[in-house]
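Asks: kindly generate the corresponding structure for this input.
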Amino acid sequence: MTESIRDPEAFIRAETLPRPVPLVPEIRLYVADEAVPIWQRTEEQLGEIGLPPPFWAFAWAGGQALARHVLDNPDIVRGKRVLDFAAGSGLVALAARRAGALVVEAADIDPFARAAIALNAELNGLDAITPCQYNVLGRDEGWEVVLAGDIAYERDLAAEVFAWLEALAARGAAVWIGDPGRSYLPRERLTRIAEYGVPVSRELEDSEIKRTSVWRPGIAG
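Replies: Sure thing, here's the model as predicted:
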């Protein structure tokens, strides 16, 4: 095992650069220039193939839209205990904390993501953001607000995640979802709250401006 894998922070610092987020320039993240090279280097360093993409190394469209919405509507999180689910880089968690959340838990099962979240919090001078060391899916720790960006990639996992989010909403948590039209988003069970044009890389998406919506569980009307 190389030194950089024993120290994920060193790997992140070596493979990324701090840059402002296109739709959320108030926040900077350690991001990669290209997806494939950092994906390959991660697999090489870990000695594994077929790993999922390094979601923590990019500002994805769903997270950008959700972060923008939270910053523009700070009452969503102000003074509240917040969970950022599948946090990746921690962008949405950072936006929540900057908007006045009392404390934010940023949950991601990837240890590189947890390291990136800590680095990005430090980069932005934000405290009270805790990278979760456990899988929160299916749990209820009394969060008042749950934020989730880009979580509808895979059918079976999306079904499990949305059933859990709906259960949290049913007991009173305010659940907000950012999604740019992924295949497994259950639109018929959601209400669209806002829409944004998010600048993204053509390497990651099918257009340079991705129409991305913010949703909440429940049917409008």
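
Asks: for the rest of this, base every contact and every neighbour count on C-alpha atoms.
Replies: Noted.

Asks: and for the strand or helix carrying residue 39, what are the contacting residues?
Replies: Using DSSP states H and E, residue 39 falls within helix 35-46. The contact list for helix 35-46 (C-alpha atoms under 8 Å, 6 or more residues apart in numbering) reads 1-2, 5, 15, 32, 49-51, 53-54, 203-204.

Asks: that one: which residues count as buried?
Replies: For helix 35-46, a neighbour-count test (16 or more other C-alpha atoms under 10 Å) marks 35, 38-40, 42-43 as buried.

Asks: quick one more, to check against the first:
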Amino acid sequence: MKFRIYHLHRSYMMHRWLMPLPKHSSYRYLCMNSPKHSLSTLRNHHHHDHATRFMQPQLKKLSHITWCKPLTSDAAINAKDWERFIKDNTEVSLDHLTPEITLRLITPRCHLWSVPYSECEDAGVTDPYWAFYWPGGQALTRFLLDNPDFVRGKSVLDIGSGCGASAIGCKVAGAYRVMANDIDPVSIQAIKMNAALNHVTLETSTENFIGRHISDWDVILLGDMFYDNDFTNMVSDWLKYLSSFNTTVLIGDPGRFYLQSHPIKKQLTKVFEVELPEQSRLENNGLTQGFVWQLVKEKNL
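Replies: Now for the predicted structure:
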């Protein structure tokens, strides 16, 4: 099988796996033409235009919100500053599918939820995705807690970990080694804080593992990663490569079009389905279910 290698460059200032924000993006249109849109509005818009997850946040000053000191692109992340920012702009929440796990999230009661987007943009907080518990991740974590044998005593790598819920769930379920991986250092700080809330210890990494040979992990998790056509193609090529090893790959997704319509779907077996709670439906533009898929050996696609 021919496996495509993707070379990504950090200078694009892109979120997640550093994909560019499309010029035709309706998210870009909202940003430029609707300054009164709030973070919550754009979060709901995410279901239609997943480009909203591509921008990596950096903090600057904003007078009426508790921000950290400004950071330049070359500055080292000050963990204490980020920790203070996360504490001041999130709240501890159990309002999700896995109330066994405590998470710091942006909720409707948080100031950032309703701040006009133009002000968030001025502050550099264009998309704090790590402060939301996405529906695919909720379904995946619920599955792992209900079916601990999938990870008990095993090593687990959680790709695009976000708030860290699935990684934390693996530790709670008895995995002996868990690494939460996200290229955003602010996400890593949030993951560490959430792990501490749940009295578990995780390894963390900001390396980009997509496209790499990582067969030394027993289980690999991907939650809410199929939110764009190009990125879905990229991840799918990597998944086809991973299917040649004995690694268990589990995918959490709420039924987004990009996964449902992709040929990789033929290599996926559904192992779990769950109704999303009301708050998650409201936050995700009416998505009603979460699914967990397991990757099987490559077939002739």
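
Asks: now what about the TM-score between them?
Replies: The TM-score (TM-score structural alignment, normalised by the length of structure 1) is 0.88; 215 aligned residues with a C-alpha RMSD of 2.4 Å.

Asks: does the aligned residue in structure 1 for residue 168 of structure 2 sit in a helix, a strand or a coil?
Replies: Aligned counterpart of residue 168 of structure 2 in structure 1: residue 94 (TM-score structural alignment). Following DSSP: H, G, I helix; E, B strand; the rest coil, we place residue 94 of structure 1 in the helix state.

Asks: measure residue 94 of structure 1 to residue 122 of structure 1 for me?
Replies: Distance from residue 94 of structure 1 to residue 122 of structure 1, counting by C-alpha to C-alpha, to the nearest Å: 10 Å.

Asks: the longest helix anywhere in structure 1 vs structure 2, average offset?
Replies: In structure 1, taking DSSP state H as the definition, the longest helix is helix 155-170. Following the fit onto structure 2, the mean deviation recorded for helix 155-170 of structure 1 is 1.5 Å by mean C-alpha distance after the TM-score superposition for structure 1.

Asks: residues in structure 2 matched by that helix, start to end?
Replies: Residue span in structure 2 matched to helix 155-170 of structure 1, by TM-score structural alignment: 229-244.

Asks: what comes up buried for that stretch?
Replies: 231-243.

Asks: picking up where we left off before, the buried residues of helix 35-46 of structure 1 into TSV, with extra columns for distance to residue 129 of structure 1?
Replies: Shown next, in TSV, are the buried residues of helix 35-46 of structure 1 (distance: C-alpha to C-alpha, whole Å):
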residue	distance to residue 129 of structure 1
35	26
38	26
39	26
40	29
42	25
43	28
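
Asks: now, among the residues you listed, which is nearest to residue 65 of structure 1?
Replies: residue 35 (20.4 Å; C-alpha to C-alpha).

Asks: how close does that closest one get to residue 104 of structure 1?
Replies: 28 Å.

Asks: again, but for residue 216 of structure 1
Replies: Relative to residue 104 of structure 1, and taking C-alpha to C-alpha, residue 216 of structure 1 is found at 19 Å.

Asks: more neighbours: these two, which one.
Replies: Between residue 216 of structure 1 and residue 104, residue 104 has the larger neighbour count (other C-alpha atoms under 10 Å), namely 28 against 21.

Asks: helix/strand/coil for the residue mapped onto the more buried one from structure 2?
Replies: Under the alignment (TM-score structural alignment), residue 104 of structure 1 maps onto residue 178 of structure 2. Using three-state DSSP, the structure places residue 178 of structure 2 in strand.

Asks: who's in contact with residue 178 of structure 2?
Replies: Here residue 178 of structure 2 is in contact with 155-158, 167, 170-171, 202-203 (C-alpha under 8 Å, 6+ apart).

Asks: and residue 226 of structure 2, by the same measure?
Replies: Taking C-alpha under 8 Å, 6+ apart, one finds 232, 235, 253, 256, 258-259 in contact with residue 226 of structure 2.

Asks: please repeat the previous calculation with a cut-off of 6 Å.
Replies: Residue 226 of structure 2 makes contact with 232, 258-259 under the criterion C-alpha atoms under 6 Å, 6 or more residues apart in numbering.

Asks: got it, and residue 219 of structure 1?
Replies: 189-191.

Asks: got the contact list for the residue nearest in space to the middle of structure 2?
Replies: Nearest to the mean C-alpha position of structure 2, by C-alpha atoms, centre = their mean, lies residue 162 at 3.9 Å. Contact partners of residue 162 of structure 2, counting by C-alpha under 6 Å, 6+ apart, are 130, 187.

Asks: ok so, going back, what lies in contact with the match of helix 155-170 of structure 1?
Replies: 211, 226, 258, 297-298.

Asks: which of the residues you listed sit farthest apart?
Replies: 258 and 297 (20.7 Å).

Asks: check the offset of stretch 182-190 of structure 2 from the chain's centre.
Replies: 10 Å (C-alpha atoms, centre = their mean, to the nearest Å).

Asks: just give the nearest non-adjacent residue to the equivalent of residue 60 of structure 1 over in structure 2, would you?
Replies: Residue 60 of structure 1 maps onto residue 134 of structure 2 when the alignment is built from TM-score structural alignment. Distances taken as C-alpha to C-alpha, 6 or more residues apart in numbering place residue 224 nearest to residue 134 of structure 2, at 6.8 Å, with adjacent residues excluded.

Asks: wouldn't that neighbour be in contact with residue 253 here?
Replies: Yes. Contact criterion C-alpha atoms under 6 Å: residue 224 of structure 2 and residue 253 qualify, at 5.2 Å.
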